[in-house]
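Engineer: Structure, please.
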Amino acid sequence: MTTFAELGIDQDIVDALASKGITEAFPIQEQTIPLGLPGQDIIGQAKTGTGKTFGFGIPVVQRLGLDPEPGVKALIVVPTRELAVQVYEDMDMLTSNRSTSVVAIYGGKAYEGQIDQLKAGAQIVVGTPGRLIDLANQRLLDLSHATEVVLDEADKMLDLGFLADIEKIFSKVPAVRHTQLFSATMPGPIVALARRFMSNPIHMRANDPDEGLTQANIKHLVYRAHSLDKDEVIARILQSEGREKAVIFTRTKRAAQKLVDELGDRGFNAAAVHGDMSQEARERSMAAFKAGKKDVLIATDVAARGIDVNDVTHVINHTIPDDEKTYLHRAGRTGRAGRTGIAVTFVDWDDVHKWALINRALEFGQPEPTETYSSSPHLYTDLNIPEGTKGRLVTAPKAVAPRAEKKSEGQDAEGTRAPRRRRRGGGSSSSESTAPAGDATPRDEGGAGTHDGAGKEHHDGNAAPRRRRRRRGSGSSGTPTAPVA
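Structural biologist: Take a look at the predicted model:
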């Protein structure tokens, strides 16, 4: 493989890459960097996880120079917040030996910090369309000198309906600029977009001829599973031999949170990323996953483009994705940087027709998913799960039924002494009724009267006398009355 030093890259950038153990270029980087450095417009197409960020990022950093003037000179537009954070981290690393400053602009976080970085003179902006347009309309973001423009994951931006926003952004950047467009897939609308906003672009496609539509280093397993058994199956898959980090995709936010809670109860170290979480909570979960503090990440598709972790060995589709493009991007979270990975997809009985479409589009040759349960022998052999594995870790805390705290006699839940109630013989609830209105049974001042005055029978209880005392205190005539039923 070609090293970065052989591609004509400045030594300080080569050193920054080497400090992270990155010395050799991937095919897409090898093809696009020599064209991007002199300013050629590029359409870069490669499967996810093959190094597209450095493919456009290195030319951007090098073309700005060692000490660019303050102000936005480069704009990188991405579709999701998670991807904005990921690209920002990569660009920040590339500029670590330069004075160039990078800022991430995206929603879900306070404006103040982002605005302060812009006012401080950040030269490279990585952002999502909505927040970029918002700040530009407030005249807090000046794009009139952004001569380097990159659209990353352009197909996803079209899927999310950002075409109108992209047009607004291009209306704010200089007409003469260096434009790069990168995407994993290249549908017709992307080609039309390139024709409108790029100048004689060269289309570079980095695919190995024997790979087909999916990466050859990813093993794809498709199971027809019952919804009530999925959690148990997943828990056993997570105990596969050689499993490092795993990403599980769900269709809904509620399903993601439910699965996090379930796996946590089973003893797994899981985190979640979904739309019901605040941006800070999502970033904390992602950071914990990247740092290895959590080894299972449950996410909705909102995070699919922002998970760039090399040691993800398993991707599990808790529910089948809607189309083949989403499938490719989910599965692309594993097998990154040349490593191998496993993608497991569960197909509900009602979604078999959806799988048939994905199977046809991706040429899997498996129109019928294998019916699978947590006890199926092929599950263990397919995924190298140790025999006898169950869906709960040995160290997982066992659920214990809550025991009512024993209270001392006559105490309420707060620990204070409750009035003692005495019942007549037999303990029947019907025997606890107070005397009728015409009862003239004498009672002492403390309400401890008895039926015959001998004190041998059970007392009538304190409720009626206490009520009578309250009536006296409130100016009642003192005539004894029976409590109202």
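Engineer: When you work out contacts or count neighbours from here on, use the C-alpha atoms and nothing else.
Structural biologist: OK.
Engineer: Report the contact partners of residue 386.
Structural biologist: 239-241, 380 (Cα atoms under 8 Å, 6 or more residues apart in numbering).
Engineer: And the buried ones among those residues, selectable in PyMOL?
Structural biologist: With 16 or more other Cα atoms under 10 Å as the criterion, this PyMOL line picks the buried residues out of these:
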select buried, resi 239+240+380
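Engineer: Turn the contacts of residue 386 into JSON lines, including secondary structure and distance to residue 176.
Structural biologist: Shown next, in JSON lines, are the contacts of residue 386 (DSSP: H, G, I helix; E, B strand; the rest coil; distance: Cα to Cα, whole Å):
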{"residue": "239", "secondary structure": "coil", "distance to residue 176": "55"}
{"residue": "240", "secondary structure": "coil", "distance to residue 176": "54"}
{"residue": "241", "secondary structure": "coil", "distance to residue 176": "54"}
{"residue": "380", "secondary structure": "helix", "distance to residue 176": "58"}
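Engineer: Let me have the contacts of residue 386 in a markdown table, extended by distance to residue 184.
Structural biologist: Shown next, in a markdown table, are the contacts of residue 386 (distance: Cα to Cα, whole Å):
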| residue | distance to residue 184 |
| --- | --- |
| 239 | 31 |
| 240 | 30 |
| 241 | 31 |
| 380 | 33 |
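Engineer: what's residue 109 in contact with, if anything?
Structural biologist: For residue 109, counting by Cα under 8 Å, 6+ apart, the contacting residues are 279-280.
Engineer: structure for this one too, so we can compare:
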Amino acid sequence: MTLPVALSGTDVIGQAKTGTGKTLGFGLPLLERVTVPADVEAGRAAPEQLTSAPQALVVVPTRELCTQVTNDLLTAGKVRNVRVLAIYGGRAYEPQVEALKKGVDVVVGTPGRLLDLVGQRKLDLSHVRALVLDEADEMLDLGFLPDVEKIIQQLPARRQTMLFSATMPGAVIGLARRYMSQPTHISATSPDDAGATVAATTQRVYRAHSMDKPEMVARILQAEGRGLAMIFCRTKRTAADIADQLVQRGFAAGAVHGDLGQGAREQALRAFRNGKVDVLVCTDVAARGIDVEGVTHVINYQSPEDEKTYLHRIGRTGRAGATGTAVTLVDWDDIPRWQLIDKALGLGFPDPPETYSTSAHLFEELSIPEGTRGILPRAERTRAGLAAEQVEDLGETGGRGRRGAPAPAAPQEERPARTRTPRQRRRTRGGLSLGEAATEAVEAADTAEGATGGATGADEARAPRRRRRTRSGAAAAEAAVPAPAEAPDVAADDAPAKPRRRRTRTVASQAEAAPAAAEAPAASEAEAKPRRRRTRSAKPAQQPEA
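Structural biologist: From the prediction side, this is the model:
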């Protein structure tokens, strides 16, 4: 329906369900409007019509969709040798700039990187004859409207503009008409498919508990006849967590979300297309336009935000006439949101049945073999896995883009030999090195022991000296000087108990204690009370024997 109108040069608003071939609906008219050297050789165009600047521009919302549209256009334009270039963020600028210098016929890009290259005057849009906004509602809803307006201002006034999407709200059509001239609105539907969703897709909706969802998903993935499967989550953290859990359960799973670098995202998509990975856990960045052959199951791990997101999610299966199964797991908190989606689309599932991983109707409706557990048997682990797909070094810009992709190994450089001994740092304490401080502490202790040992005699066995904690160096000096001799008629038991002393951490306190101990008379040392062990309660000292 679109081809005759688009080939005539008329502006088109195309709306059709997912998986019905919208890419070629605008791609073939674009390729026909481009002038290439093959047309000059065949006599269909004059030599002066050839140019190295882009003649057609396709603007898409996501990087994954950009690469897919580029590959489709390259395949369709291979016979005429049409040069198609993908321009999107997360990659190095230099290869894209070099390709633009060599000459490009069709440019497919995301708004951010297109504006960057236009601002640097690396991209010339003055020769564009046709503009396409793919997934137009997403472009205008996600805040891309200011960027799209800036891009349109760089284009010639006389051009063909085409908008394509599976969902086209009235407000988006009103905005689109500002940039179009008498557009033709084409809405393609099948007579036997009057609903908003594709009839070939079987839809199942269950009310599930968040803690039981991983087990349910692991059992659903073991259903009979399952091919490739896509699991959609609402947050990036949930997508990464579910992918890790499935890998631990034995499934070959990969993840695509915004926290991954562009190299890791493309690695997961390539592995999914090549069959090395059969489960792709992703956020809504992969919900639009991604076309992978053989996807039989789509699982909404978390309820989508609105009905448009639901349509695009389940549209990854049941494409191009194939059949598929869409399973939606709705948490208790998401029931009001799901009821709005169900009412808007008329699905007929306003109150999903409460379902757990052991429910009989889950096994029956999804053709899951009896006795299936949440761990894939080792005999069925035949996929190579995500590690078998190489990560391409895209020269990603920015620090965030390197997350998720291993950095290239730096070349090993030989270090020059040392020409001198490196300077050693010395740790000091109180202005002295540790060795000097320890030496002074030992000498002070020996001096104190020699002063007290002469009075008591060398034949007496001396108990090991205990250091006492004091609040200052003066307290240590008082502790070392013995008390004066008491009168002979005073009993030792009547003497008051000495207060507990604390050990000092300084070396100077020990040095001050040594002279005081040397000056004390030997008689007072004999009558002095022996040192007591530290106890929790003070006890009276005993009188030593004569």
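Engineer: Overlay them and tell me the TM-score.
Structural biologist: After superposition, the two chains reach a TM-score (TM-score structural alignment, normalised by the length of the first structure) of 0.76; 384 aligned residues with a Cα RMSD of 2.0 Å.
Engineer: so what corresponds to residue 478 of the second structure in the first structure?
Structural biologist: In the first structure, nothing lines up with residue 478 of the second structure, judged by TM-score structural alignment.
Engineer: does residue 478 of the second structure sit in a helix, a strand or a coil?
Structural biologist: Following DSSP: H, G, I helix; E, B strand; the rest coil, the label given to residue 478 of the second structure is helix.
Engineer: so how far is residue 24 of the second structure from it?
Structural biologist: From residue 478 of the second structure across to residue 24 of the second structure, the span is 99 Å (Cα to Cα, to the nearest Å).
Engineer: do the same with residue 351 of the second structure
Structural biologist: For residue 351 of the second structure, the distance to residue 24 of the second structure - Cα to Cα - is 39 Å.
Engineer: Of the two, which one has the most company?
Structural biologist: residue 24 (17 against 14; other Cα atoms under 10 Å).
Engineer: Aligned to the more buried one, what sits in the first structure?
Structural biologist: For residue 24 of the second structure, the residue aligned by TM-score structural alignment is residue 54.
Engineer: likewise residue 59 of the second structure?
Structural biologist: Looks like residue 59 of the second structure aligns to residue 77 there (TM-score structural alignment).
Engineer: Near that match, how many other residues are there?
Structural biologist: Residue 77 of the first structure has 25 nearby residues by other Cα under 10 Å.
Engineer: what separates it from residue 87 of the first structure, distance-wise?
Structural biologist: 10 Å.
Engineer: which residues do these two both contact?
Structural biologist: Shared contacts of residue 77 of the first structure and residue 87, counting by Cα under 8 Å, 6+ apart, come down to residue 126.
Engineer: How about the residue sitting nearest the centre point of the first structure, nearest residue that isn't a chain neighbour?
Structural biologist: Among the residues of the first structure, the one closest to the centroid is residue 273, at 1.3 Å (Cα atoms, centre = their mean). Distances taken as Cα to Cα, 6 or more residues apart in numbering place residue 299 nearest to residue 273 of the first structure, at 4.8 Å, with adjacent residues excluded.
Engineer: What is the equivalent residue in the second structure for that neighbour?
Structural biologist: Per TM-score structural alignment, residue 299 of the first structure is aligned with residue 282.
Engineer: for that match, what are its contacts?
Structural biologist: 230-233, 236, 239, 255-257.
Engineer: what would the residues you listed look like in TSV with distance to residue 334 of the second structure and secondary structure?
Structural biologist: Below are those laid out as TSV (distance: Cα to Cα, whole Å; DSSP: H, G, I helix; E, B strand; the rest coil):
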residue	distance to residue 334 of the second structure	secondary structure
230	21	strand
231	17	strand
232	15	strand
233	13	coil
236	18	helix
239	18	helix
255	24	strand
256	24	strand
257	22	coil
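Engineer: Pick the one among those closest to residue 467 of the second structure.
Structural biologist: residue 236 (61.0 Å; Cα to Cα).
Engineer: Under the alignment, what does the closest one map to in the first structure?
Structural biologist: In the first structure, residue 236 of the second structure lands on residue 253 (TM-score structural alignment).
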